[in-house]
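Q: here is a sequence together with a model predicted from it:
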Amino acid sequence: MADGDVEMWLDEVAGALDVTLEDVLPSATQDELLTLTGDIAHNVVRLAVPLSSYLIGVAVGRGASAEEAIRLVGGLLPAADA
C-alpha cells in the first residue's frame, strides 16, 4: 500500500468514526506510533502490535496524552532495558 493510500484510508476511517484525523492523530504522533509499533513487532511479538495500539488508544480516550502513552509503552520494551 502506498503512502497516499494509507492517508486516504486513515481519512476514511476518521470519517467513519466521526473524528478529524489531524486533531486526533497528527503526523508527528503517527510517526511516533509507527516507530513504537515497529519496535514492538521486532522486540516483543507482532501479535502484540494491534493489541498494544488498542490499549494506547483506550488510555488516550481516558485522558492520557498520546505522547505520554507512547512513551510509557516504549519504556516497557525489552530493548529499553539494554
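A: Received, thanks.
Q: from here on, contacts and neighbour counts on C-alpha atoms
A: OK.
Q: contact partners for the residue nearest the centre of the chain?
A: The centroid of the chain falls nearest to Leu33 when counting by CA atoms, centre = their mean (3.6 Å). Counting by CA atoms under 8 Å, 6 or more residues apart in numbering, Leu33 touches Ile70.
Q: what helix or strand is it on?
A: Using DSSP states H and E, Leu33 sits in helix 27-43.
Q: buried residues in that helix?
A: 32-33, 36-37, 39-40 (16 or more other CA atoms under 10 Å).
Q: and of those residues, the nearest to Ala69?
A: Proximity of the buried residues of helix 27-43 to Ala69 (CA to CA) peaks at Leu33, which lies at 9.9 Å.
Q: second structure follows, compare the two:
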Amino acid sequence: MSLGGLRGRIGDHGRVVDEWIAAAKAELGIDLDVDTGVLLDLARDAAHGVARPAAPLTTFLVGYAAAQAGGGPEAVREAARKAADLALRWTEESGG
C-alpha cells in the first residue's frame, strides 16, 4: 500500500500503526517483533508524567538501550520497564 493510502486511513489507528511499523521496520532493515503496546504506554507515561517532547525521545533511548543490551524483544521490554518506572517516580516526586 502507498504512503498516501495509509495516510487516508488515519482514523483506523490500530491497523494504520501496525502497517506503519511494518513499513518502517522494512525500510530500516529491522526484523524484530516487539510489543507496541508497551512502547505506546511508555510514550504516554513520559508525555503525561514528564513533558510531551519526552515521549519520542524516551522511546528512542529505550531502543538504544535495548540494542546495547544485545537487542531482542526481552531487551526492549526491560528497557521500557526501567523507563516507565522512572517516569512514574518522576511524576510522584514532582507532585504530578
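A: Everything's here; your move. Note that this is a predicted model, so its numbers are computed, not measured.
Q: re the thing from before, adding distance to Gly74 of structure 1, write the buried residues of helix 27-43 of structure 1 out as JSON lines.
A: Formatted as JSON lines, the buried residues of helix 27-43 of structure 1 follow (distance: CA to CA, whole Å):
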{"residue": "Glu32", "distance to Gly74 of structure 1": "10"}
{"residue": "Leu33", "distance to Gly74 of structure 1": "10"}
{"residue": "Leu36", "distance to Gly74 of structure 1": "6"}
{"residue": "Thr37", "distance to Gly74 of structure 1": "9"}
{"residue": "Asp39", "distance to Gly74 of structure 1": "8"}
{"residue": "Ile40", "distance to Gly74 of structure 1": "8"}
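Q: OK, contacts around the aligned residue in structure 1 for Ala80 of structure 2?
A: In structure 1, the residue matched to Ala80 of structure 2 (TM-score structural alignment) is Ile70. Taking CA under 8 Å, 6+ apart, we find Ile70 of structure 1 in contact with 32-33, 36, 56.
Q: just give me which of the residues you listed are shared by structure 2.
A: Among the contacts of Ile70 of structure 1, the contacts conserved in structure 2 (both residues aligned by TM-score structural alignment, their matches' CA atoms under 8 Å) are 32-33, 36, 56.
Q: okay, now Gly8 of structure 2: neighbour count?
A: 11 (other CA atoms under 10 Å).
Q: do the same with the one 5 residues further on
A: By the other CA under 10 Å criterion, the neighbourhood of His13 of structure 2 contains 10 residues.
Q: for the one 4 residues further on, same thing?
A: Val17 of structure 2 is surrounded by 14 other residues when neighbours are defined as other CA under 10 Å.
Q: which of the helices or strands spans it?
A: According to DSSP H and E, Val17 of structure 2 maps onto helix 13-28.
Q: nice, that's everything, thank you.
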